[in-house]
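J.: prediction below, plus the sequence it came from.
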Amino acid sequence: MATMTVSLPDPMKEWIEAQIKKGEYASASDYVRDLVRRDRARRGQELTIEELRQLVADARASGIGTRSVDDLFAEAERMVGARGRLRE
C-alpha cells in the first residue's frame, strides 16, 4: 500500500479526529479511504454533458406528454426512493 502525506487546515484535522473518537473510523487513513470510495461511486453515477444532451434531444423528439404533473412527481419520488434503498 502506498503512503501519501496530506496537509489540512486545523478545523479539518479536528473534524477527522472527532469522527475517529466517535468510533466512525479506525484512523485518519480509514476516513480518507472512505471519502475516496464515496467520491468514486458518486462520480460513477454522474452523466456526461453528451449524455445529458442526448436525454434532452430524446425528450424533445418524443413530443408532448400526456401525464399530469402529479403523476410525474409521484414517479420522480418513487425513483428517488428506489435510489436511496440501493445505497443502503
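T.: Cool, got the structure. Numbering: from 1, shown residues only.

J.: can we go C-alpha only for contacts and neighbour counts from here?
T.: Will do.

J.: quick one: contacts for residue 20?
T.: The contact partners of residue 20, by CA atoms under 8 Å, 6 or more residues apart in numbering, come to 26-28.

J.: what's the helix or strand for it?
T.: helix 10-21 (DSSP states H and E).

J.: next up, a structure to set beside the first:
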Amino acid sequence: MARQSISFTQPNDEWLKSQVDQKEYTTKSELVNDLIRQARKQQRQIDWISAKLEKAEKSGFTNLNKEQILAESKSLI
C-alpha cells in the first residue's frame, strides 16, 4: 500500500478524529480510504448517467441537453 502524508484543515481533522473516537473506523487512514472508495463509486455512477443522457440526447429522446438535465436534477436536491 502506498504511504502518503497529507494535511487537513482543523475542522476536517476534528471530524476525522471524532469518527475514529466513535469507533466508526479504527484509523483515519481507513476512513480516508473509505471516503475515496465512495467518491470513486459516485464518479462511476455519474459517468454512467452522463453516458445515458448523451445517448438519449443523440437519439432525440429528449429535447434537453445533458447539462440542462444535470442542472435540473441538482436543483431538485
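T.: Done, it's in. Every value quoted in this text rests on a predicted model; they were computed, and no experiment measured them.

J.: and the next element down the chain from the helix holding residue 20 of structure 1?
T.: Counting by DSSP H and E, what follows helix 10-21 of structure 1 is helix 28-45.

J.: could you give the angle of that next one to helix 10-21?
T.: Angle of helix 28-45 of structure 1 versus helix 10-21, following axes from the mean of the first three to the mean of the last three CA atoms, to 10 degrees, is 100 degrees.

J.: and helix 28-45 of structure 1 against structure 2, how far off on average?
T.: Mean deviation of helix 28-45 of structure 1 from its aligned counterpart in structure 2 after superposition (mean CA distance after the TM-score superposition for structure 1): 0.6 Å.

J.: so what touches that helix?
T.: With CA under 8 Å, 6+ apart as the criterion, helix 28-45 of structure 1 contacts 16-17, 20, 25.

J.: what about that helix, distance to the chain center?
T.: Distance, stretch centre to chain centre, for helix 28-45 of structure 1: 10 Å (CA atoms, centre = their mean, to the nearest Å).

J.: please apply the same query to stretch 23-43 of structure 1.
T.: On CA atoms, centre = their mean, the centre of stretch 23-43 of structure 1 falls 13 Å from that of its chain.

J.: buried residues, it. List them.
T.: For stretch 23-43 of structure 1, the neighbour count (16 or more other CA atoms under 10 Å) marks 25, 31 as buried.

J.: and if you look at stretch 8-24 of structure 2?
T.: 16-17, 19-20.

J.: quick one: average offset of the helix holding residue 20 of structure 1 versus structure 2, please.
T.: Helix 10-21 of structure 1 sits 0.4 Å off on average (mean CA distance after the TM-score superposition for structure 1).

J.: all set, thanks.
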